[in-house]
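Asks: Prediction below, plus the sequence it came from.
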Amino acid sequence: MSTSTRTLTIGDAVSSLLRDGMPCRFTAYDGSSAGPEDAAIHLELVNQRGLAYILTAPGDLGMARAYVTGDLVIHGVHPGDPYDALVLLMNKLEFKRPSPVEAMQIVRGLGLSNLKPPPPPPQEALPRWRRAMEGLRHSKARDAGVISHHYDVSNAFYEHVLGPSMTYTCAVYPHEQATLEEAQFEKYDLVCRKLDLKPGQRLLDIGCGWGGMVRHAAREYGVKALGVTLSYEQAQWAKEAIDREGLGDLAEVRHSDYREVVESGFDAVSSIGLTEHIGVRNYPAYFSFIRDRLRPEGRLLNHCITRPHNQRQMIGAFLDRYVFPDGELTGSGRIIAEAQDAGLEVMHEENFRLHYARTLTGWCHNLRDNWDACVAEVGEGTARVWGLYMAGSRLAFERNEIQLHHVLAVKTTEDGRDGFPLRPDFSRRRGLFGEG
């Protein structure tokens, strides 16, 4: 019997939209199903609201809404690490574009009432056009709001997910068997080595998070370090950590926009995971600000997520609404060009794409292993958001859809001195305790 002569089921609709059939098991609240019964992964659409989410926001946003609310359940994977399900769906789930007539038949068959959008989950930020009413993109006020949306979730939640380092940026794995904590230590130390930090120097760390770089530079290299973050919760945690470690004479963290730093003459500036938030059009002002804060021969290490191409590109709907509102990415070539145009000499560039995939794997495992505590802290919906985005990001790094680049630059003197040796060696540790 054709679907045109009987009531269309959700399973019928799903099957009609797939080129090669459903690669996993799918069941719906109307009793219909699709895909192999013995599949390891099972998608369950549990209610009408989930269907309405998917129909009114086709693509990743609708699916994410249904998943975050629990209206779409993925069996066979842990919600803290749905990586295996995402691999299967991204590799095997290929939708075909229906004609307008076919699309209308499907919608009518499923019921026009499903075209009324349900209220979005509470974890979702306003769409870009609504955020525009709160100020220009990347104005100080709007940036403060979007940073708070992501980072002021719960310090206890981040402790569970990130581990003791409280570091929410790509780690650098010194060898195959390195732990996440070892890799985060190596990342901070590599930044210090690239900046050639020495006791008594001054470091400015912009977008400092929970103060990991500030504390590492002060503790391991005897540097007087100032960090700034727009997140109040991060700043408070960092200040307490500085006091616990007895680093108050060297390390300081301010709850502030980096653009409000008036001091200058720094020996080095580190920017670890900030550039993604500032907007590509603001790169000239960003790199000019850094140049003006450096002394002659002072160094910059810029660590940021990039695209594998150099076009300016907004992030996808799910990430924009749930994770990094107003986030923009471009390629390492654009980063280098903008630094050069601001008058900085680029000395070294390095890609850590696969290191970030490993880092995200570690975070997902932490979320999975501490799931009950994380849910108790922030609620299941928010915990699902983090599991989905971190597992999806891991896959994106593995597939070379996004990358992570270090760009090392210097403010040369008027007569061209850069302070670098002829052949810099960043592999040798020169901290307070000697070479490691």
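Replies: Cool, got the structure.

Asks: From now on I want contacts and neighbour counts done on CA atoms only, so please keep to that.
Replies: Fine.

Asks: OK, contacts around the nearest residue to residue 115 once chain neighbours are set aside?
Replies: Spatial nearest neighbour of residue 115, excluding adjacent residues (C-alpha to C-alpha, 6 or more residues apart in numbering): residue 56 at 5.7 Å. By C-alpha atoms under 8 Å, 6 or more residues apart in numbering, the residues touching residue 56 are 62, 114-117.

Asks: can you map out the strands along this structure?
Replies: 25-28, 33-34, 42-45, 72-75, 202-206, 224-229, 251-255, 266-272, 294-306, 313-314, 328-329, 345-351, 403-410 (DSSP state E).

Asks: can you put those strands in TSV and add distance to residue 105 and mean neighbour count?
Replies: Converted to TSV, the strands of the chain look like this (distance: least, C-alpha to C-alpha, whole Å; neighbours: other C-alpha atoms under 10 Å):
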stretch	distance to residue 105	mean neighbour count
strand 25-28	19	20
strand 33-34	19	21
strand 42-45	21	21
strand 72-75	23	19
strand 202-206	54	28
strand 224-229	52	26
strand 251-255	55	23
strand 266-272	50	25
strand 294-306	41	25
strand 313-314	33	16
strand 328-329	38	24
strand 345-351	48	16
strand 403-410	42	24
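
Asks: Let's have those strands in CSV, adding distance to residue 158.
Replies: Listed next are those as CSV, based on distance: least, C-alpha to C-alpha, whole Å:
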stretch, distance to residue 158
strand 25-28, 33
strand 33-34, 38
strand 42-45, 28
strand 72-75, 24
strand 202-206, 20
strand 224-229, 16
strand 251-255, 18
strand 266-272, 17
strand 294-306, 20
strand 313-314, 26
strand 328-329, 23
strand 345-351, 26
strand 403-410, 21
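
Asks: In addition, the following structure is provided for comparison:
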Amino acid sequence: MTMQGIAPTIESLFKGGLPVWFKAYDGSAAGPLDQPYGLELVNERGLSYIMTAPGDLGLARAYVAGDLVLHGAHPGDPYEAFSLLKDTTDFGVPKPSELVGVIRALGVSHLVPPPPPPQEHLPAWRHRLEGLRSLTSPFGRWGRHSQERDADAIHHHYDVSNTFYEHVLGPSMTYTCAVFPTEDATLEEAQDHKYDLICRKLGLKAGDRLLDIGCGWGGMVRHAAKHYGVKALGVTLSREQATWAQEEIKRQGLDHLAEVRHSDYRDVEETGFDAVSSIGLTEHIGIANYPAYFSFINGKLRPQGRVLNHCITRHDNIDKSTGAFIDRYVFPDGELAGSGTIVTAIEDAGLEVQHHENFRVHYARTLAGWSKNLADNWDACVAETDEGTARVWGLYMAGSRIAFDRNEIQLHHVLATKTEDGTSGYPLRHDFGA
């Protein structure tokens, strides 16, 4: 490969060709210059990020650091631009023969990796070493997903700032897939409908006891207490979430029924719950820990009690990595499995699956709503955190929306009962309605 300038050389890394224009700080340009969307590489550090971590991680590092600038799209909602990129590009690592040409064209000095942006979490290999150490630690239950390490991962993502989440999530403060009852329903209406649907699937009634594992800011706990008269306990590893949730419970006068604890769910001592809800937590558990997790839930239920598991899933049941960007910037230690794997684990834990439902298209709509909120409140979100963090959120929500749109990932509800001696307490037909 002969020296052509930075932009043409970078373009050569994109197997499908660049669908957007690309300009670099050396004055070179490549790609369709009449396209409204474009990428601008503004400094040498950005080039070093791209060269030392080929693929999505290098591009993400440069983008988050502000060294790679997206033009023609709002950083809070870059969905249209990233959809175009994903259609025609392959961010895979170049072949060795291609890599030699790239190095010759761009310079060996750019093979020295700069320090990653401060928003980046520990890489997977560092996690694995810590996981081995945790096996001899008093916190070492469940190996890689020890209580200490899970708390750190949750802190990385969920303790950004309650005010930041208020801007992005809206008044519901619900960071899980909404369920849209109609085409024109608002995000808030859809979140309320989601909680009510789960309450009905669990068959909740006044006086029941509910355990909500990974309760976030307490939306499910408050809904069940307020609308169904349920005595609800929620637990979260995020201190910020627990503090906000308890204050909101008191503000709504629900503290005689609802409680949110800053606690690992494994430390919940109470048993005999009528229902357990797990909304958006299974993604953080680790596939190897599914048997222990669903056995734990089984042990918390009374006979004929119900559990509703709501989680992001793969479109298949093949074990794959979530990718470097997601692991380091968004959900450290996160793992996704197919819904069949979830169902199998629930059944193997001794629970009887009664209903199974896919809400994939609803999550794409939910993410569109959150992205719009981020874009509309961009200045406030940046002021509350920093521009790099805000760019991470815009990037990850747009990418996730694309993945849901294209059936690469899904969102499933699995409803099960603690059936004993053949008695499930479940009606002849589902009675939770449409």
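Replies: That came in fine, so what should we check first? In this text the structure is predicted, and so the values were computed from the model without any measurement.

Asks: Looking at structure 2, name the residue matched to the residue nearest to residue 115 of structure 1.
Replies: Matched across to structure 2, residue 56 of structure 1 falls on residue 52, judged by TM-score structural alignment.

Asks: What of residue 262 of structure 1?
Replies: Per TM-score structural alignment, residue 262 of structure 1 is aligned with residue 269.

Asks: What's the local residue count around its match?
Replies: As a burial measure, residue 269 of structure 2 scores 7 neighbours (other C-alpha atoms under 10 Å).

Asks: ok, now which ones touch it?
Replies: For residue 269 of structure 2, counting by C-alpha under 8 Å, 6+ apart, there are no contacting residues.

Asks: what's the distance between it and residue 383 of structure 2?
Replies: 41 Å (C-alpha to C-alpha, to the nearest Å).

Asks: do the same with residue 122 of structure 2
Replies: In terms of C-alpha to C-alpha, residue 122 of structure 2 sits 25 Å off from residue 383 of structure 2.

Asks: can you check residue 268 of structure 2 too?
Replies: Counting by C-alpha to C-alpha - residue 268 of structure 2 and residue 383 of structure 2 are separated by 37 Å.

Asks: So if I had to pick from those two, which one is more boxed in?
Replies: residue 268 (15 against 11).

Asks: show me where the stretch 151-300 of structure 1 has helices.
Replies: Using DSSP state H, counting those that start in this stretch, the helices of the stretch 151-300 of structure 1 run over 155-162, 180-195, 212-221, 232-244, 275-278, 283-293.

Asks: List the contacts of the first one.
Replies: Helix 155-162 of structure 1 is touched from outside by 166, 168, 233-234, 237, 363-364, 366-367, 370, 373-374, 377-378, with contacts defined as C-alpha under 8 Å, 6+ apart.

Asks: Likewise for the longest one?
Replies: Applying C-alpha under 8 Å, 6+ apart, the contact partners of helix 180-195 of structure 1 are 163-165, 167, 170-174, 212-213, 216-217, 221, 268, 270, 299-301, 359, 362, 408, 426-430.

Asks: Just tell me the aligned range of that helix in structure 2.
Replies: Counting by TM-score structural alignment, helix 180-195 of structure 1 sits on residues 187-202 of structure 2.

Asks: and that stretch, which residues are buried?
Replies: 187-202 (16 or more other C-alpha atoms under 10 Å).

Asks: what's the answer for stretch 161-175 of structure 1, then?
Replies: 161-163, 165-173.

Asks: repeat for stretch 84-100 of structure 1
Replies: 84-86, 92-93.

Asks: still on that earlier bit, closest one to residue 309 of structure 1 out of the buried residues of stretch 161-175 of structure 1, please.
Replies: Distance to residue 309 of structure 1, by C-alpha to C-alpha, is smallest for residue 170 among these, at 19.8 Å.

Asks: The closest one contacts residue 355, correct?
Replies: Yes - judged on C-alpha atoms under 8 Å, residue 170 of structure 1 makes contact with residue 355 at a distance of 6.7 Å.

Asks: neighbours around residue 416 of structure 1, how many?
Replies: So residue 416 of structure 1, with other C-alpha under 10 Å, has 11 neighbours.

Asks: next one: the one 10 residues further on
Replies: Using other C-alpha under 10 Å as the criterion, residue 426 of structure 1 is surrounded by 15 other residues.

Asks: and the aligned partner of it in structure 2, what does it touch?
Replies: In structure 2, the residue matched to residue 426 of structure 1 (TM-score structural alignment) is residue 432. With contact taken as C-alpha under 8 Å, 6+ apart, residue 432 of structure 2 is in contact with 197, 200-201, 203.

Asks: what do you get if the cut-off is 10 Å, keeping everything else the same?
Replies: Counting by C-alpha atoms under 10 Å, 6 or more residues apart in numbering, residue 432 of structure 2 makes contact with 196-203.

Asks: Spatially nearest residue to the equivalent of residue 364 of structure 2 over in structure 1, not counting backbone neighbours?
Replies: Using TM-score structural alignment, the partner of residue 364 of structure 2 in structure 1 is residue 357. Leaving aside its sequence neighbours, residue 357 of structure 1 sits nearest to residue 394 (C-alpha to C-alpha, 6+ apart; 4.6 Å).

Asks: Can you give me the distance of that neighbour to residue 65 of structure 1?
Replies: 20 Å.

Asks: do residue 309 of structure 1 as well
Replies: 29 Å.

Asks: Repeat that for residue 72 of structure 1.
Replies: Relative to residue 65 of structure 1, and taking C-alpha to C-alpha, residue 72 of structure 1 is found at 9 Å.

Asks: tell me, what's touching these two both at once?
Replies: 49-50, 53-54.

Asks: out of these, who's nearest residue 229 of structure 1?
Replies: Among these, and counting by C-alpha to C-alpha, the member closest to residue 229 of structure 1 is residue 53, at 35.2 Å.

Asks: Quick check, the closest one in contact with residue 70.
Replies: No - Residue 53 of structure 1 is beyond contact range of residue 70, at 11.7 Å (criterion: C-alpha atoms under 10 Å).

Asks: out of these two, which sits in the busier spot?
Replies: residue 53 (26 against 18).

Asks: List the residues that contact that one.
Replies: 61-67, 71-72, 114-120.

Asks: That concludes my questions; thank you for your assistance.
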